[in-house]
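Enquirer: pasted the sequence and its predicted model underneath.
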Amino acid sequence: MVTEGANYLVSIVTFLGAAIIVVPLFKKIGLGPVLGYLAAGLAIGPFGLALFTDSTTIIHIAELGVVMFLFLVGLEIQPKQLWGLRKYIFGMGSLQVLGATGALTAIGLLYNFSLQFSFIAASGFVLTSTAIVMQTLSYRNDMTSDPSRRIIAVLLFEDLLIVPLLALVAILSPAQTADSLQSHSLWQHIIVSFAGLALLIVAGIWLLDPLFRLVAKTKIRELMTAVALFVVLGSALLMEATGLSMAMGAFLAGVLLSNSSFRHQLEVDIDPFKGLLLGLFFLGVGMSLDLTHVLNHWKMIVSALFLMMITKGIIIYAVARATGSTKLQSLDRAVLMAQGGEFAFVLFSSAALQGVISAEVHANMTAIVVLSMALTPLFIVIYQKWIAPKFAVREVLENDVIEEQNDIILIGLGRFGQIVNHLLRASGFQPTIIDKDAKLVSGMKKRGIRSYFGDACHPDLLHRAGIETVKLVIVAIDNTKQATKIVQHIRQINPKAKIIARAYDRHHVFELAQAGANVQIRETFDSALRTGKQALTTLGIEQEKVHRIGNMFFGKDRHSVKLMADVYDPKKPMFTNADMLKIAFEQDEELKLEIQKILDEEI
């Protein structure tokens, strides 16, 4: 027993040692950690140093990393946002899968395989690696952008294909008759899968949040972590038991908890397990590469590998362009999703076991999928360093597609808007953020702040953000004309919306008030008022008096601005409006008297 425990400990130490040595090295030379994990797995696997022989078991255990990753992704997508992705999940997803499957089947026929063999091989290769794609998006800090959400939508559709593809394999099995399976198994699979899906949704809506509240009352930190793992793994197990993928179950559990007050705590609890298991998964994939088989059939495997990846990439690019993505976004998606994935192993194993494909085809396709997964991180590095910059220079930026509709819209994420957003997010609110500085938006996405590139002066962009039903709009841009124009448009479209607008100066306040802004905030007023109060304190006035003077000054100024806004005429030059000058003089005199009263009081 002691020897057996020591052997397990040696295995764990070997895994960790390989990762510690190889992964930092690959990251330092610019090849990325994913390729480092794959190389480490190859080095310690049966076709390297032969320290491990059972890569299949390791991959199966390590798939939990993918499961936890999808759970964390789900936490970032609220149910209404997922519903907003439905056209991409079923529309764009089906278009990409059907197009790629047809093209890849044709490649199989070119190699003189039967239609049945070619179709199964194509169906497996069309299922993209969720682990590689999601890990790459995570390293970029780009999980919340519109292009990334489209990629996630396609991955979800591919997960849904597991049930019909496995049922199809059973139908094609020589040991079964198609009629009996079509009348029984297929419908049984579908019914059981939908029942499991419904059960998970019901549990997520009515049971999960109360469960976490109950556990939180115990104030036992490790129990909270245990419940988080139970929810993730339990959801995955339920989906797998009903024929769907584990990743699908974890993702849906995350979505159902995305509005929970425990969301941030769940992220903290799950994240360490996710990273470690994902690394183990890539190690397992590297270990599973049969170099002997590849060398014996290298001409067929290498030619089919590049032909299938290029063909799939072309289809992905075409579908992306047809569904509104830019050239750069489409190319990025093609490079990122051109490989086969982990679900292909399940499909090929089932097909080989039931005699649908031969053992040789199984070995060839497994090698092709593993090589495609191993080469993808390298292709991504090449694309990002030498190809993407050239396209980025030539491409004209287009407004992002906004699919979420929140109660709050924040326009402008500069030095002013960032403070507003920080306060709102810290208070539990999630505004839809729009800014026309592409570099700033990209940087904020890397910080995990979901924002959209676009010019809010365009009515279509505000329409997609849900301006007709929004409750609060904050206009925080520093362009006075554009700010006024945006406020006017919002007020015309949505008379009930509350509008808080950033103003450049007092005259801009008047313009915003007439345009329909409920509250106008001068960008330098509060900081200037704080400076004045500090000056009074430095001059020896008591702190309590300074505080009262500041509050009174603030109230008086707001009142005078309101009075002057009623008589403001933009056609009259500054200091020529007699009514405004009269109000200003009267308010100044009242202000002096009030301040003098405070100064004369004895404390």
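Expert: Yep, that arrived. Model, not experiment: these values are computed from the prediction. Numbering: from 1, shown residues only.
Enquirer: only C-alpha atoms from now on, for both contacts and neighbour counts.
Expert: OK.
Enquirer: element containing L410?
Expert: Assigned by DSSP states H and E, L410 falls within strand 408-411.
Enquirer: which helices and strands does that strand pack with?
Expert: Applying 3 or more Cα pairs under 8 Å, 6 or more residues apart in numbering; DSSP states H and E, we find strand 408-411 packed against helix 415-426, strand 432-435, strand 472-475.
Enquirer: put together a markdown table for the ones you listed, with distance to G550 and mean neighbour count on each row.
Expert: Below are the helices and strands packed on strand 408-411 laid out as a markdown table (distance: least, Cα to Cα, whole Å; neighbours: other Cα atoms under 10 Å):
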| stretch | distance to G550 | mean neighbour count |
| --- | --- | --- |
| helix 415-426 | 22 | 14 |
| strand 432-435 | 33 | 24 |
| strand 472-475 | 25 | 23 |
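Enquirer: got a markdown table for these, with distance to R150 too?
Expert: As requested, the helices and strands packed on strand 408-411 are exported to a markdown table (distance: least, Cα to Cα, whole Å):
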| stretch | distance to R150 |
| --- | --- |
| helix 415-426 | 24 |
| strand 432-435 | 18 |
| strand 472-475 | 27 |
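Enquirer: of all the ones you listed, which one is nearest L307?
Expert: strand 432-435 (40.9 Å; Cα to Cα).
Enquirer: helices and strands around the closest one, which ones?
Expert: So strand 432-435, by 3+ Cα pairs under 8 Å, 6+ apart, packs with strand 408-411, strand 452-453.
Enquirer: which among these is found nearest to L160?
Expert: strand 452-453 (28.9 Å).
Enquirer: next SSE downstream of the closest one?
Expert: Next helix or strand after strand 452-453 toward the C-terminus (DSSP H and E): helix 459-464.
Enquirer: name the residues of that following helix that are buried.
Expert: Buried residues in helix 459-464, counted by 16 or more other Cα atoms under 10 Å: 461-463.
Enquirer: for stretch 8-27, same thing?
Expert: Burial within stretch 8-27, assessed by neighbour count using 16+ other Cα under 10 Å, is assigned to 15, 18-19, 22-24, 26.
Enquirer: what do you get for stretch 322-332?
Expert: Buried-residue list, stretch 322-332, by 16+ other Cα under 10 Å: 325-332.
Enquirer: and the helices in the stretch 251-400 of the chain?
Expert: For the stretch 251-400 of the chain, the helices defined by DSSP state H, counting those that start in this stretch occupy 263-287, 291-296, 298-322, 327-337, 342-353, 359-382, 388-394.
Enquirer: one more to weigh against that first structure:
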Amino acid sequence: MSILNEVAVFLIAAVIAVPLFKRLGLGSILGYLAAGALIGPSGLGFVGKPEDVLHFAEFGVVLFLFIVGLELQPARLWALRRSVFGLGLAQVALSAAVLTGAGMLLGLSMKAALIAGLGLSLSSTAIALQLLGERQQLTARHGRESFAILLFQDLAVIPLLALIPLLSERPGDTGGGGQGILLSVLKVVAVLAVVVLSGRFLVRPAFRLIASTQLQELFTAATLLVVVGVALLMNFAGISMALGTFLAGVLLADSEYRHELEADIEPFKGLLLGLFFIAVGMSMNLGLVIQRPLLIATCVVGVMALKGAVLFWLGRPMGLMLQGRRIMSLALAQGGEFGFVLFGAAASAGVLDRELTEQLVVVVSLSMAATPLLLTLHDRVVERQLRRAVPAEYDHLEDAEQQPVIIAGFGRYGQIIGRVLNMLDIGFTALEVSPEQVDFLRRYGNKIYYGDASRLDLLRAAGAGKAKLLVLAIDDPDASVRTAQLVRANFPQLPVYARARNRAHAYRLMDEGVKLLNRETLLSSLEMAFFVLQGLGFDEGRARHIIERFRKYDQELLQKQYAVYQDEEKLIQTSQQFREELRSLFEQDNRPQTQAQLQENGEDNAPKAPPPRQP
């Protein structure tokens, strides 16, 4: 089959499989893997030689790590050093020890069990980071710790590959003894020095020169050249290409071209990373699975269970919450792409026989395919069952009646109010229904009670009958309205200061008699509009007057629309009338003064077009 035909097969398989699996809620990665298994040698056989495709598609992982590096400035990377060399080392060492022991119990020799344990201790950087990124958890605590572990694993590939010749029984495979290892280390240090120095003193000036040409395609070509060049250097030194390009990305993370570099690389990364997952699916020997289903299934389950248990246990001393520990252990429990490299090198050196190598490759491939499925099951089954399980006992509020303020909901909104009150030494009782949030805030010294503010007994225990006011800062609109209903029915004398997520939420709160409410994004948006007006040449007093006038008019509209908010046609009509009235008001009152104000500030500072009309 010609290259063009193979490209068409890859594209057709991806376009069909990935949307289907996304529609089923199984994620894009599982779709790519299934597409690869279908068109590969063990499936329909449309494409052969998956190892060639995999070797080329690994460049997608290289580009992926380059983008990750662009988003991680050197200072942030330095802050991760303890997690990288502490948690990362512990994970590789403990996982390798446990898996090596399991291999020896299954009858493998010491050397074969050691290589298998070390290879299986590595996780898939591409799959783990992609899954965490899709879930928007890379910046969460467990996401950062997972990234640190993966970074150490990439570093560990170098000494692991150097270990294989030492275990080989073939003459001449010792890699030159201590002198050979020393030369390899010196080569690695030299190449890393070249990358760091060129990134600082060569690449940035070169990008400035290329950017001055204003040729977008030239900038894209230069970006790809940097990635390819660093990858070739790393390959020459025997270092992980992904690790090298990650380092290059970190060195460019605080440059002025960071966002443009990321935008140029992103399309290539997406295509090649998808091709990498397809190649992994193609490399699965389904025939071996059919021949030995029980053995392969036992190995896959055993590897992921043992490795996941180690990760779950390590999450505890790192202070991760239970949910974070579960997600980290599932996201990193699979084998990784570097396992293919390690097992291949070990087979070439005679440390592993061909049959065992094929079994290990299948185990790694299936574990990679199982990871997205396990995370999906975790979200749909485990998390759901935990929510339905008997909830933890709410806190007893012994001294809460002495506090004049009750804050229901202590997330980002309620915490700011609490900090202001705390600064003025005004006591308050904070109620939060999320046990994870309560545990997290208590670690920082916050006094907060675990409890559901929509329960009458807890409100009474919190002192709602004697409190001066209640701040309703619950994030969930339904829970917020239920709490407002409860307060109105049982504590009618208690003033409620409510947070509304939007106008619809505000109308529902107004139905419950809440008069003092604040739409959470309104004031911050108006403050930004104030700065925008100043940037357009309005003086501070004039800009503040315009913003205040808009705020009052919008508040009046809120009251008017409340009477018809359940009638969509009338709601649209009143919104249109509001825009016209406001536009007419400013045209009559403000526009002449606006033009004069802009002229006073000079033609260079004024926009060429008239000031934009208020929406």
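Expert: Looks like it arrived, so ask away. Note that the coordinates shown come from a computational prediction; the quantities given were computed from them, not determined experimentally.
Enquirer: mind checking the TM-score on these two?
Expert: Here the superposed chains carry a TM-score of 0.68, computed using TM-score structural alignment, normalised by the length of the first structure; 446 aligned residues with a Cα RMSD of 3.7 Å.
Enquirer: re the thing from before, which among the helices and strands packed on strand 432-435 of the first structure is found nearest to L35 of the first structure?
Expert: Comparing these by Cα to Cα, strand 452-453 comes nearest, at 31.1 Å.
Enquirer: what helices or strands is that closest one leaning on?
Expert: Against strand 452-453 of the first structure (3+ Cα pairs under 8 Å, 6+ apart) you get strand 432-435, helix 438-446.
Enquirer: where's that strand relative to the chain centroid, distance-wise?
Expert: 14 Å (Cα atoms, centre = their mean, to the nearest Å).
Enquirer: format the buried residues of stretch 8-27 of the first structure as CSV; extra columns: distance to L424 of the first structure.
Expert: Output for these, formatted as CSV (distance: Cα to Cα, whole Å):
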residue, distance to L424 of the first structure
F15, 43
A18, 44
A19, 40
V22, 42
V23, 38
P24, 38
F26, 40
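Enquirer: which helix is the longest one in the first structure?
Expert: helix 2-28 (DSSP state H).
Enquirer: where does the helix or strand following it end up in the second structure?
Expert: Moving toward the C-terminus from helix 2-28 of the first structure, the next helix or strand (DSSP H and E) is helix 33-44. Mapped onto the second structure using TM-score structural alignment, helix 33-44 of the first structure covers residues 28-39.
Enquirer: quick one: that stretch to the first structure mean distance?
Expert: Stretch 28-39 of the second structure, aligned to the first structure and superposed, deviates on average by 0.8 Å (mean Cα distance after the TM-score superposition for the first structure).
Enquirer: related to what we said a few turns ago, and which of the buried residues of helix 459-464 of the first structure is nearest L424 of the first structure?
Expert: Looking across the buried residues of helix 459-464 of the first structure and measuring by Cα to Cα, the closest to L424 of the first structure is L462, at 20.1 Å.
Enquirer: near the residue nearest to that closest one when sequence neighbours are not counted, how many other residues are there?
Expert: Counting by Cα to Cα, 6 or more residues apart in numbering, L462 of the first structure lies nearest to A456, which is 6.2 Å off, once chain neighbours are set aside. By the criterion of other Cα atoms under 10 Å, A456 of the first structure has 23 neighbours.
Enquirer: distance of A456 of the first structure from Y504 of the first structure?
Expert: Here the criterion is Cα to Cα, to the nearest Å. By it, A456 of the first structure lies 18 Å from Y504 of the first structure.
Enquirer: and R333 of the first structure, by the same measure?
Expert: Distance from R333 of the first structure to Y504 of the first structure, by Cα to Cα: 42 Å.
Enquirer: what do you get for Q188 of the first structure?
Expert: From Q188 of the first structure to Y504 of the first structure the distance is 66 Å (Cα to Cα).
Enquirer: more neighbours: which of the two?
Expert: Y504 (19 against 13).
Enquirer: among the helices and strands packed on strand 408-411 of the first structure, which is nearest F119 of the first structure?
Expert: strand 432-435 (43.3 Å).
Enquirer: chain center to stretch 38-56 of the first structure, what's the gap?
Expert: 33 Å.
Enquirer: what lies in contact with that stretch?
Expert: 18-19, 22-23, 282-292, 374 (Cα atoms under 8 Å, 6 or more residues apart in numbering).
Enquirer: stretch 147-160 of the first structure too?
Expert: 85-86, 88-90, 92-94, 97, 127-128, 130, 137, 142-143, 244-245, 247-248, 325, 329, 333.
Enquirer: state the distance from the residue in the first structure that V195 of the second structure lines up against to L208 of the first structure.
Expert: The alignment partner of V195 of the second structure in the first structure, by TM-score structural alignment, is L200. For L200 of the first structure, the distance to L208 of the first structure equals 10 Å [Cα to Cα].
Enquirer: now do I474 of the first structure
Expert: The separation that I474 of the first structure has from L208 of the first structure, given Cα to Cα, amounts to 34 Å.
Enquirer: ok, back up a step: mind putting the helices and strands packed on strand 452-453 of the first structure in CSV, distance to G5 of the first structure included?
Expert: As requested, those are exported to CSV (distance: least, Cα to Cα, whole Å):
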stretch, distance to G5 of the first structure
strand 432-435, 53
helix 438-446, 42
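Enquirer: between the ones you listed, which one is nearest to M365 of the first structure?
Expert: If we rank these by Cα to Cα, the stretch that ends up nearest is helix 438-446, at 36.2 Å.
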